[in-house]
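**Q** The following block contains a protein sequence and its predicted model.
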Amino acid sequence: MQRLIQAPNLALATLWCDWLVQAGIAASVQRAYASSIAGEIPPDQALPEVWIEDDERLDEAQRLLDLLRRPRHVVWICPRCGERIEGPFEQCWRCGANMADR
C-alpha cells in the first residue's frame, strides 16, 4: 500500500479515490477524520490522503489523477444559432440547443 496524494479536504480525497476505484485501481482514503485533532498534531499531518493498494499501479494512478485535476477549457459552437460557448456548459444559453446535438 502506498500513499498517492494528500488532499486539501475530505471531499476532494473522496472524489479522487472514487475516480481511481471506478478506473479499476483499488484505493482508499486514510486520515479521513484526522482534522479533528489538527490542534494536537501539525495541520499538514491531519489532512486526508488517498492511498492505493497495488504499489505497481502507482504511475497509472498518478496519470489518472493528473487527468482529473487538469483544468478543462471546453469551447464549442452551437449548431443551431452559431453562438460560441465556453466553459462547462452543455446547453446554449441563446437558443437552448444541447452540446450533444452538434
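**A** Nice, thanks for sending it over. Fair warning: this is a prediction, and the values are worked out from it, not measured in the lab.
**Q** going forward, measure contacts between C-alpha atoms and count neighbours the same way
**A** OK.
**Q** Give me the buried positions along stretch 70-87.
**A** The neighbour-count check on stretch 70-87 (16 or more other Cα atoms under 10 Å) flags 76, 78, 85 as buried.
**Q** chain center to the helix or strand harbouring residue 60: distance?
**A** Secondary-structure assignment from DSSP states H and E places residue 60 in helix 58-69. Distance of helix 58-69 from its chain centroid, counting by Cα atoms, centre = their mean, to the nearest Å, is 10 Å.
**Q** Included below, for side-by-side comparison, is a second structure:
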Amino acid sequence: MKRLICAPNLVLATMWADQLTAAGMTATVQRAWAGSISGEIPPDQALPEVWVMDDDRHAEALSLLHELRNPPWRHWACRNCLEQVDGPFEQCWNCGAPRPAPLRDE
C-alpha cells in the first residue's frame, strides 16, 4: 500500500479514490476524519490521503490522478447558439449541444 497524495479536503480525496477504483486500482482514503483533531496535531497531518493498495500500480495511479487533476482546457463556440464555452466541458452550458468534433488533433 502506497500513498498517492494528500487531498485538500475529504470530498476530493473520496472522488479521486472512487475514480481510481473505477479504473481498476483499489484505492482508499486514509485520515478521513483527522481534520477534527487539527490544532492538536500539525494541520498538514490532518489532511485526508489517497492510498493505492497495489504497490505495483502506484505509477499508473499517479498518472491517472494527474489526468484527473489537470483536465484538458478548451475554448470553443457552440454551433447551435454561438455561446463561447471555456474549460473541460463536452457540451454547451446554454443549450446542451455537444462539443463539435475537432477539425484537427487536440
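**A** Alright, I've got the coordinates. The shown structure was predicted, so the numbers you read here are calculated from the model rather than taken from an experiment.
**Q** what TM-score comes out when they're superposed?
**A** TM-score for the superposed chains, counting by TM-score structural alignment, normalised by the length of structure 1: 0.84, backed by 100 aligned residues with a Cα RMSD of 2.1 Å.
**Q** Show the subsequent helix or strand relative to the helix holding residue 60 of structure 1.
**A** Beyond helix 58-69 of structure 1 on the C-terminal side, the first helix or strand identified by DSSP H and E is strand 75-77.
**Q** Could you list every helix and strand in contact with whichever helix or strand comes after that next one?
**A** Going down the chain from strand 75-77 of structure 1, the next helix or strand is strand 84-86, by DSSP H and E. On a contact count with 3 or more Cα pairs under 8 Å, 6 or more residues apart in numbering; DSSP states H and E, strand 84-86 of structure 1 meets strand 75-77.
**Q** List the contacts of the strand it packs on.
**A** 83, 84, 85, 86, 87, 99 (Cα atoms under 8 Å, 6 or more residues apart in numbering).
**Q** now the third one: how far from residue 70 of structure 1?
**A** Relative to residue 70 of structure 1, residue 85 of structure 1 is positioned 20 Å away (criterion: Cα to Cα, to the nearest Å).
**Q** tell me which of the contacts of strand 75-77 of structure 1 is nearest to residue 45 of structure 1?
**A** residue 87 (35.2 Å; Cα to Cα).
**Q** How much space separates the closest residue to that closest one other than its chain neighbours from residue 44 of structure 1?
**A** Nearest residue to residue 87 of structure 1, sequence neighbours excluded (Cα to Cα, 6 or more residues apart in numbering): residue 74, at 5.2 Å. Residue 74 of structure 1 sits 34 Å away from residue 44 of structure 1, going by Cα to Cα.
**Q** again with residue 86 of structure 1
**A** Distance of residue 86 of structure 1 to residue 44 of structure 1, computed by Cα to Cα: 36 Å.
**Q** Ok, residue 98 of structure 1 next?
**A** 43 Å.
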